[in-house]
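Visitor: for reference, the sequence and a predicted model appear below.
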Amino acid sequence: MKISNVRVYDLEESVIACRNAMRLEPPDYTEEEFQKSLERAIKLCNASKGEVKCHANFRTGIRVSFDIEYPNYISPEMQRYHWFDIVTSSSKMHRIMQMDFDRCCNQWVTAQTIEQMKQLVARYNEDPSEENFMTVLSNCPMGIMLFMRVSTNYEQLRTIYLQRRNHRLPEWRDFCEWIKTLPYAKELIL
């Protein structure tokens, strides 16, 4: 997998907001207030390790958006997370007839499968029937690389990290390594 164009939003504001339950007035969003609130945020995160619902709900306000290139077989697993919103994605259905299968398949797709896909696309191009279209679409290898823009938050990334860091698929382990690179990941996510 390849992750790029990463943006983190509202980290400072959400950390400051973690103390709102104890405030009598709205906070000042200053660097000093952030540093004071960060101590409290870390305590909340540490107090709730392992709990399904916790006191660190402020993590939902720390939003993360990124582009990801991934093999098709990861899609169903990504969709199980309730706040892993796909902003927009490449479309296998719309672009499959123009794909260069030599370039868009990962290293585990066999040469025979790639050659078969080229033959099926050629058959479709000669006769663009529904049957030929469905044959191409239905035989597309799971190792075809797709891409999308995603929005999520630190709370969901924490769930993903806890559930996938030792996953059988190397892509999930790589994704969890990427999570560790986010600002304050050690303190607020892991």
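Guide: Okay, I see it.
Visitor: could you use CA atoms for every contact and neighbour count after this?
Guide: Noted.
Visitor: contact partners for Y161?
Guide: Each residue near Y161 by C-alpha atoms under 8 Å, 6 or more residues apart in numbering is listed here: C176, I179, L190.
Visitor: now it: which helix or strand?
Guide: helix 154-164 (DSSP states H and E).
Visitor: okay, one more to line up with it:
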Amino acid sequence: MNRARDRFNNCGRNKDDWWQMIQLLPASLNQKATVQLNYQVLQNIYFTRKDHRLDEWHTFCRWIEELPYSQLIIGKRS
């Protein structure tokens, strides 16, 4: 973990080193949960996380874009 962290911090913030650190975390940090969100909350999540470094947020934002009436969330018109 420390080697991956040092490489990440000192060698250009490589995404592979970041992914290695995430994978080395205990499994309890990667648990899944069920949540209920309204469109206002999803809009806030979308605009704060759409450019996040973790791929999981990009996947979640793509899911938001596929929701019915997603134009209300992301502001695009069909």
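Guide: Perfect, I can see it now. Given the structure is predicted, the values throughout are model-derived calculations rather than measurements.
Visitor: between the contacts of Y161 of structure 1, identify the one with the most neighbours.
Guide: C176 (22 neighbours; other C-alpha atoms under 10 Å).
Visitor: make sure that one is indeed in a strand.
Guide: No. The assignment for C176 of structure 1 (DSSP: H, G, I helix; E, B strand; the rest coil) gives helix, which keeps it out of a strand.
Visitor: so what corresponds to it in structure 2?
Guide: Structural alignment (TM-score structural alignment) places C176 of structure 1 against C61 in structure 2.
Visitor: buried set for the helix holding Y161 of structure 1?
Guide: Y154, E155, Q156, L157, R158, I160, Y161, R164 (16 or more other C-alpha atoms under 10 Å).
Visitor: could you dump those residues into a markdown table with distance to L44 of structure 1 added?
Guide: As requested, the buried residues of helix 154-164 of structure 1 are exported to a markdown table (distance: C-alpha to C-alpha, whole Å):
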| residue | distance to L44 of structure 1 |
| --- | --- |
| Y154 | 14 |
| E155 | 13 |
| Q156 | 16 |
| L157 | 17 |
| R158 | 14 |
| I160 | 19 |
| Y161 | 18 |
| R164 | 23 |
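Visitor: let me know the closest of those residues to T113 of structure 1.
Guide: For the buried residues of helix 154-164 of structure 1, the closest approach to T113 of structure 1 (C-alpha to C-alpha) belongs to R164, at 29.0 Å.
Visitor: stretch 17-26 of structure 1 corresponds to what range in structure 2?
Guide: Under TM-score structural alignment, stretch 17-26 of structure 1 corresponds to no residues of structure 2.
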